[in-house]
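Trainee: prediction below, plus the sequence it came from.
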Amino acid sequence: MGIASRLEEEKFLVAALVVAAIAYLLEHAVIEMGRGVALIAAAALVGTIVLASIRVAHHAELLAVKVGDPYGTMILTLSAVAVEVIILAIMMSGESSPTLVRDTIYSALMLDINGILGLAALLGGLKHGEQPYNDNSGKTYGVMILTAMGISMIVPEFVPSDKWHYYSAFTIAAMIALYGLFLRMQVGQHSYFFSYSYPRSERKKESPDEHGDDESAAISIATILIGVVIIGLLAEFMAAFMTEGLRDSGAPIAVTAVVVAAISAAPEILTALRAALRNRMQATVNIAMGASLSTVILTVPVMEAIALYTGQPFIMAMTPVQTVMVAVTLIAAAINLNDGETNAIEGMTHFILFATFVMLTALGL
């Protein structure tokens, strides 16, 4: 494929790079124009970041098809988490709420498990009825998420403020140890936990182009890296515009966190829904639960390391409302993902929890 054809195919990334250049040139002018213009610019950048993220996810999917599960969905979720970490790191380097990291992780969990998994199971259940998957994956993801959330976002409530750096260092070590062993099991002796063997007749129904893309892995990897860099540039300007646009506006503090979580999850939503509608619930479970786990277990150590480096701790302990919502979500997930099949009722329970999260956020809770 020639350079011109490649640029045409990656027009979203090219456009994102152009937008980043324009934002660089007009940053101060936009901020001086007031909050309204800043919010419009921030919204435009959010849309651009989503488009760039979709291209990153596309190439992650190409790699996923080449290597298969569980490696495939792992690549997709890691690319999404990388985007989230970059955006958070950039936003936390400026004027931002000390609860931004906590609220973003919480929002991501609500969006991934209740939003993505809920909607996918609901739509997939309405179309296919009961959709099978490997129940070992749901159980493993669930207990890992519960442990990681408990260590990093519940226990900190009881840690004295003058000893935060000790617990922060412990949290980093704990997350690395948890994910290191999990990753070894996921790609090693327990890799079968995260895959499901569908009947041959169903496999033939897959679209012919799903496995027919001959794009090289090297090009996909390079495009992912370039896309992540472009997203990082856009995020820096988005953070500046959003901070200015929301200043003294009375908007809920968590709005920024929800935006960051939604940006990183946008490509996953499309992929998970497509998988559910093709009756591939295993991929949906891996994406939704895997993204939740990766968000907690990878974002926390990076952000805690930044806190230790700067000497400024973040507020990681969840509020009572957040703790209750996480507890209800994980209990519902433990029950719904316990039998190896999802259905529309189970999807609806999670989607209603997601609607509850949206309402609570709108109320500033």
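Mentor: Received it, and whenever you're ready, just let me know what you need. Numbers count the residues shown, from 1 in each chain.

Trainee: drop to CA atoms for contacts and neighbour counts, all remaining ones
Mentor: Noted.

Trainee: give me the buried positions along the helix ranked longest in the chain.
Mentor: Secondary structure of the chain per DSSP state H: the longest helix is helix 35-67. If you call a residue buried by 16 or more other C-alpha atoms under 10 Å, then helix 35-67 has these buried ones: 35, 37-39, 41-43, 45-46, 48-66.

Trainee: also stretch 320-340?
Mentor: Burial within stretch 320-340, assessed by neighbour count using 16+ other C-alpha under 10 Å, is assigned to 322-323, 325-326, 329-330, 332-334, 336-338, 340.

Trainee: can you check stretch 167-179 too?
Mentor: Across stretch 167-179, burial judged by 16+ other C-alpha under 10 Å covers 167, 168, 170, 171, 172, 174, 175, 176, 179.

Trainee: contacting residues around the fifth one?
Mentor: When contacts are counted by C-alpha atoms under 8 Å, 6 or more residues apart in numbering, residue 172 touches 300, 301, 302, 304, 305.

Trainee: dump the buried residues of stretch 320-340 to a markdown table, plus secondary structure and distance to residue 112.
Mentor: Shown next, in a markdown table, are the buried residues of stretch 320-340 (DSSP: H, G, I helix; E, B strand; the rest coil; distance: C-alpha to C-alpha, whole Å):
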| residue | secondary structure | distance to residue 112 |
| --- | --- | --- |
| 322 | helix | 15 |
| 323 | helix | 16 |
| 325 | helix | 13 |
| 326 | helix | 12 |
| 329 | helix | 11 |
| 330 | helix | 12 |
| 332 | helix | 14 |
| 333 | helix | 12 |
| 334 | helix | 15 |
| 336 | helix | 15 |
| 337 | coil | 14 |
| 338 | coil | 18 |
| 340 | coil | 19 |
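
Trainee: included below, for side-by-side comparison, is a second structure:
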Amino acid sequence: MSSSTASLTRQWTTWGPVVAALALVAAWGRDLPGFAVGLIALCLIAAVLAAVHHAEVIAHRVGEPYGSLVLAVAVTVIEVGLIVSLMAGGGEKTSTYARDTVFAAVMITCNGIVGLSLTVAALRNRVAVFNAEGSGGALATVCTLATMTLVLPTFTTSHPGPEFSSAQLAFAAVASLCLYAVFVGVQTVRHRDYFLPVPRPGQDSADDHADPPTRRDAWTSLGLLVVALVAVVGNAKLISPTIEDGVQSAGLPKAVVGVVIALMVLLPETLAAVRAARRDRVQTSLNLAYGSAIASIGLTIPAIALASIWLSGPLVLGLGPLHMVLLVLTGVVSALTVVPGRATLLQGGVHLAMFAAFVFLSFSP
């Protein structure tokens, strides 16, 4: 990257979150006309892209796998804020938003992001190489959390419908949080080497030799990342009525709202994972994908459980038969992909096909 391009990037990513935050303050509590919604959407996209940049600056400073963890947690903060803000005062019509958004996040990360990353890496190097130990442990955590929070509510009998009772919801929240904490401890301390990119013989990455940002730059990026996240949550809340109205007027299922939210929220993860795959750092891409799925469930469910104390209306978490089939298929195929520690274009294509099936069936169940 040339010095002029780097300078332009710094300027844009500095002013983007600030402008988005100012737009949020100016528009909050107002009825927005169509052109204003469009401007807010542009500010939201700018804040998302700026968040990616600042998360990567912090990641470069702290190194892997801490960098992936920073971005995963940042994205999950956005997701939790969006879900709670949409459910607040929404009543029964928003009862499935948490389930739909979390399930969409699992499908997007485990199929969309993983499929894109493997495809990009395989097209560039014929075979994508990663650590089976770290990726396998992360995938097992995703499957356990998804089953415990999204499948079991459909079969429990303490509460009518696909819902947890208060005690069951509390148990699921605590168990999810504990499992997420264990995963973070293993990823960052006890078995950190399992989550580092696999070097190829005779191959070097320019990133390994790039000077890390200074402490001052890292703290500045952290502050701007927080501003960007607040702007994303707030601006998404402002345009959410337009999304809901559009989905309703088009006669689409309510689950489409959760898919749109998840796609919007996971855009930073997707961009960062694909960029890592292009640099032959597939393990970093998988850390981002599976780490985001784990954070999405392990942090969102406890937050929603806590928020349910004052949220009105039911909290539906149990999946229907169609989505359970997709979840089981994703778990089986992902295990076959991860176990060898190597993947080709075929595995990437299979995951992308499952992601396409999920998106299509969301719009036409």
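Mentor: Nice, I can see it. As the structure is a prediction and not an experimental result, all values here were calculated from the model.

Trainee: just to revisit the earlier point, quick check: the farthest pair among the buried residues of stretch 320-340 of the first structure?
Mentor: For these, the maximum inter-member distance is 28.2 Å, found between 322 and 340 (C-alpha to C-alpha).

Trainee: quick check, residue 85 of the first structure in contact with residue 300.
Mentor: No. Proximity of residue 85 of the first structure to residue 300 does not meet the contact threshold set by C-alpha atoms under 8 Å, at 9.2 Å.

Trainee: quick one: which of the contacts of residue 172 of the first structure sit in strands?
Mentor: Here DSSP state E is the test, and the contacts of residue 172 of the first structure give no hits in strands at all.

Trainee: go through these and say which is closest to residue 253 of the first structure.
Mentor: Using C-alpha to C-alpha, residue 300 is the member of the contacts of residue 172 of the first structure that lies nearest residue 253 of the first structure, at 19.8 Å.

Trainee: separation between the closest one and residue 292 of the first structure?
Mentor: According to C-alpha to C-alpha, to the nearest Å, residue 300 of the first structure and residue 292 of the first structure sit 12 Å apart.

Trainee: cool, and residue 159 of the first structure?
Mentor: Distance from residue 159 of the first structure to residue 292 of the first structure, counting by C-alpha to C-alpha: 24 Å.

Trainee: those two - which one has more neighbours?
Mentor: In this comparison of residue 159 of the first structure against residue 292, neighbours counted by other C-alpha atoms under 10 Å, the higher total goes to residue 292 at 27 against 15.

Trainee: residues contacting the more buried one?
Mentor: With contact taken as C-alpha under 8 Å, 6+ apart, residue 292 of the first structure is in contact with 108, 109, 112, 113, 145.

Trainee: related to what we said a few turns ago, any chance of a ChimeraX selection covering the buried ones in the contacts of residue 172 of the first structure?
Mentor: The following ChimeraX command selects only the buried members of the contacts of residue 172 of the first structure, with burial defined by 16+ other C-alpha under 10 Å:
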select :300,301,304,305
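
Trainee: where exactly do the strands run in the second structure?
Mentor: Counting by DSSP E, the second structure forms strands over residues 128-129, 342-343, given from the N-terminal end onward.

Trainee: just say which of those is most tucked in.
Mentor: Neighbour counts averaged per stretch over these are highest for strand 128-129, at a mean of 25; criterion: mean count of other C-alpha atoms under 10 Å.

Trainee: can you give the distance of it from its chain's centre?
Mentor: Remark: strand 128-129 of the second structure is offset 22 Å from the chain centroid, using C-alpha atoms, centre = their mean, to the nearest Å.

Trainee: what residues in the first structure pair up with it?
Mentor: Using TM-score structural alignment, strand 128-129 of the second structure corresponds to residues 131-132 of the first structure.

Trainee: what do we get in the second structure for residue 104 of the first structure?
Mentor: So residue 104 of the first structure corresponds to residue 101, using TM-score structural alignment.

Trainee: pretty sure that match sits against residue 263.
Mentor: No. If you go by C-alpha under 8 Å, residue 101 of the second structure and residue 263 don't touch, sitting 9.2 Å apart.

Trainee: neighbour count for those two, which is higher?
Mentor: residue 101 (28 against 17).

Trainee: next one: residue 255 of the second structure from residue 329 of the second structure, what distance?
Mentor: Using C-alpha to C-alpha, one gets 20 Å for the distance from residue 255 of the second structure to residue 329 of the second structure.

Trainee: my error: substitute residue 223 of the second structure in the last question.
Mentor: Distance of residue 223 of the second structure to residue 329 of the second structure, computed by C-alpha to C-alpha: 40 Å.

Trainee: before we move on, what about residue 98 of the second structure?
Mentor: 22 Å.

Trainee: ok, how many other residues are close to the closest residue to residue 281 of the second structure other than its chain neighbours?
Mentor: Nearest residue to residue 281 of the second structure, sequence neighbours excluded (C-alpha to C-alpha, 6 or more residues apart in numbering): residue 197, at 5.4 Å. Using other C-alpha under 10 Å, residue 197 of the second structure has 21 neighbouring residues.
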